[in-house]
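Asker: Please work out how this folds:
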Amino acid sequence: MPLVLLLPALLGLAFLLIPLIGLLARAPWSTLPSRLFSADVWTALRLSLVCATAATVLCLLLGIPLAWLLARGEFPGRGLIRALVTVPLVLPPVVGGVALLLVLGRRGLVGEHLDTWFGFSLPFTTAGVIVAEAFVAMPFLVISVEGALRAADPRYEEAAATLGAGRWLTFRRVTLPSIAPGVVAGTVLCWARALGEFGATITFAGNFPGRTTTMPLAVYLALETDPDVAVVLSLVLLLVSVIVLASLRERWIGGLR
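Answerer: Below you'll find the model as predicted:
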């Protein structure tokens, strides 16, 4: 490799790795077990896992049909809808939280009616955390599943239709198994993104211990009171990220060949 490319490459590698090395170097390893199993850490971790999993289920229920619509549907404005679906990828999460408040808050476009008719309010609740996480994470699932649908061979679906299978049966028995790797990859990325969400969560759901304080929020709070706890929480999130990358390694490497 030319030296003019090697030096910037090494600087880029150092730029990405040194902060992670610093996190490991500053970790309170001697007291890590006791801090890791403290009530506050486990409460935040349990809430994060429950909310991220629920948000992922919501994304699966809504995202797979949406991906199918974008991949197989023929209708005017499909490109515009695809662009709008991906907006949360580049939208600052805090802005997403504000948008959710304006729509689902007690005085929001939809939230006002939910509160008046059903006495139900989403903001500053655990359900609000799930909604905020699903909002920012769903595009990851939709993009992955849509790509898998576009790459799938439609001849198998045509053959199933020729044999008399209805659309729902074909989708369930032929289409879904053929795009399973894309669904799995999108699900894992969606779950990881939901687990790490901060901006939309704190804006829409607030910060109430045991109810809306997820791991990223707990890290932010611990930085002001107990930095060692913040490091421990950060290590847990780092471990989750490594596991996610490892689980998707074969798919990414396969896509580069």
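
Asker: Only C-alpha atoms from now on, for both contacts and neighbour counts.
Answerer: Fine.

Asker: Tell me how many other residues crowd Ala205.
Answerer: Here the number of neighbours of Ala205 (other C-alpha atoms under 10 Å) works out to 26.

Asker: One more: Val236?
Answerer: 16.

Asker: That one and Leu45: what is the separation?
Answerer: 9 Å (C-alpha to C-alpha, to the nearest Å).

Asker: Following up with a second sequence; could you model it the same way so I can compare the two?
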Amino acid sequence: MTPEALEALRLSLTIAFRAVLFGLPPATLVAWVLVRHRWPGRFLLDLLVHLPLVLPPVVVGYLLLLGLGVHGPIGGWLDATFGLRLAFSTLGATVATAIMSFPLMVRAIRLSIEALDPGLDAAARTLGAGPLDRFLTIALPQMLPGLLSGAVIAFSAGLGEFGAVITFAANIPGETQTLPLAIYAALQSPGGDAAAAQMAGLSILLALTGLAVSEWLNRRVSKRLGRLAG
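Answerer: Reported below is the predicted structural model:
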């Protein structure tokens, strides 16, 4: 594998990992709010969270440029106040990847919250356990399969993100050129078919590994929780 491909692989793994790391806590909070609370704006929040799943990724990247670019309201403020530029940077690629993978984490965590046993929470409440204590000792362990599955699926999806990243962060070797972008660049270069095929095979292997790990973790944690409950 060429040094450029290895660098693209490193960037893909780094960006996908950071996207999950930054996105998992707010995804957990949003999933909890959507399941456990009823309020007038809940439907709109649900739509907004899942919008990246149905929008073309290029549109998401374009909206990020409008809002977080140097001339955008948020991006301009970040640049003027902290000297922080998100567009055309590794951090920007991480933000784009996090937004595209965020709904996947929310959906997986939401399913795990909906499957919680309300009787356990009610019993803990009668014993005097507070909300935070009940969440950490009762809800969180039961949510663990969804958390792990969502994180792995989001990580795998992040490895393959293309449209939002290339639109918001561009295709800069060593800075924002992840594996999908490196494949695209190779296909645009004369004689780059072999390199593109090699990187495509690697992408398929990474995707299959992510799916397998997600399923294995889900089954293993579910069995362990079942034994503890029994």
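
Asker: Tell me how the two chains score on TM-score.
Answerer: Comparison of the two superposed chains (TM-score structural alignment, normalised by the length of structure 2) gives a TM-score of 0.90, and 217 aligned residues with a C-alpha RMSD of 1.5 Å.

Asker: Quickly list what's touching both of Val236 and Leu45 of structure 1.
Answerer: Listed as contacting both Val236 of structure 1 and Leu45 by C-alpha atoms under 8 Å, 6 or more residues apart in numbering is no residue at all.

Asker: And Glu158 of structure 1? What does it align with in structure 2?
Answerer: Residue pairing (TM-score structural alignment): Glu158 of structure 1 is matched to Ala122 of structure 2.

Asker: Assign a three-state SS to its match, would you?
Answerer: helix (DSSP: H, G, I helix; E, B strand; the rest coil).

Asker: Mind telling me what element the equivalent of Phe43 of structure 2 over in structure 1 is part of?
Answerer: Aligned counterpart of Phe43 of structure 2 in structure 1: Gly79 (TM-score structural alignment). Under the criterion of DSSP states H and E, Gly79 of structure 1 resides in helix 78-85.

Asker: any idea how far the residue nearest to the spatial centre of structure 2 is from Ala19 of structure 2?
Answerer: Most central in structure 2 under C-alpha atoms, centre = their mean is Ser101, positioned 3.3 Å from the mean C-alpha point. Distance of Ser101 of structure 2 to Ala19 of structure 2, computed by C-alpha to C-alpha: 8 Å.

Asker: which residues are common contacts for those two?
Answerer: Joint contacts of Ser101 of structure 2 and Ala19 (C-alpha under 8 Å, 6+ apart) are 155, 158.

Asker: quick one: contacts of the host helix or strand of Leu6 of structure 1?
Answerer: Using DSSP H and E, Leu6 of structure 1 sits in helix 3-25. Residues outside helix 3-25 of structure 1 that contact it (C-alpha under 8 Å, 6+ apart) are 231, 235.

Asker: just to revisit the earlier point, surely the residue nearest to the centre of structure 2 and Gly158 touch.
Answerer: Yes: the pair Ser101 of structure 2 / Gly158 is scored as a contact, 6.3 Å apart, by C-alpha atoms under 8 Å.

Asker: okay, and the common contacts of the two?
Answerer: Ala19.

Asker: Now for Pro173 of structure 2: which residues touch it?
Answerer: 4, 8.

Asker: Map it onto structure 1.
Answerer: Pro173 of structure 2 maps onto Pro209 in structure 1, by TM-score structural alignment.

Asker: re earlier: pull the distance from whatever helix or strand comes next after the helix holding Leu6 of structure 1 to the chain's centre.
Answerer: Next in sequence after helix 3-25 of structure 1, counting helices and strands by DSSP H and E, comes helix 32-36. Centroid separation for helix 32-36 of structure 1 versus its chain: 27 Å, with C-alpha atoms, centre = their mean, to the nearest Å.

Asker: so what does helix 32-36 of structure 1 touch, helix or strand wise?
Answerer: Packing partners of helix 32-36 of structure 1 (3 or more C-alpha pairs under 8 Å, 6 or more residues apart in numbering; DSSP states H and E): helix 227-256.

Asker: Please identify the buried residues of the helix it packs on?
Answerer: For helix 227-256 of structure 1, burial by neighbour count (16 or more other C-alpha atoms under 10 Å) applies to 227-238, 241, 244, 248.

Asker: Nearest to Val90 of structure 1 among those?
Answerer: Using C-alpha to C-alpha, Ser241 comes nearest to Val90 of structure 1 of the buried residues of helix 227-256 of structure 1, at 20.0 Å.

Asker: Nearest to Trp68 of structure 1 among the buried residues of helix 227-256 of structure 1?
Answerer: Looking across the buried residues of helix 227-256 of structure 1 and measuring by C-alpha to C-alpha, the closest to Trp68 of structure 1 is Leu248, at 22.2 Å.

Asker: what residues are up against the closest one?
Answerer: Leu248 of structure 1 neighbours (C-alpha under 8 Å, 6+ apart): Ala185.

Asker: what are the ranges of the helices in structure 2?
Answerer: 3-36, 42-54, 57-68, 73-82, 90-114, 118-126, 131-134, 140-159, 163-168, 179-187, 193-229 (DSSP state H).

Asker: burial measure for the residue nearest to Gln177 of structure 2 when sequence neighbours are not counted, as a count.
Answerer: In this structure, Gln177 of structure 2 finds its nearest non-sequential neighbour in Asn171, 4.9 Å apart by C-alpha to C-alpha, 6 or more residues apart in numbering. Close neighbours of Asn171 of structure 2, defined as other C-alpha under 10 Å, add up to 22.

Asker: How about Gly164 of structure 1?
Answerer: 11.

Asker: distance of it from Glu158 of structure 1?
Answerer: The value you get for Gly164 of structure 1 to Glu158 of structure 1, if C-alpha to C-alpha is used, is 10 Å.

Asker: got it, and Leu36 of structure 1?
Answerer: 53 Å.

Asker: From Ala157 of structure 2, how far off is the residue mapped onto Ile130 of structure 1 from structure 2?
Answerer: Using TM-score structural alignment, the equivalent of Ile130 of structure 1 in structure 2 is Thr94. Going from Thr94 of structure 2 to Ala157 of structure 2 by C-alpha to C-alpha gives 13 Å.

Asker: Those two: which is more packed in?
Answerer: Higher neighbour count among Thr94 of structure 2 and Ala157: Thr94, with 26 against 20, using other C-alpha under 10 Å.
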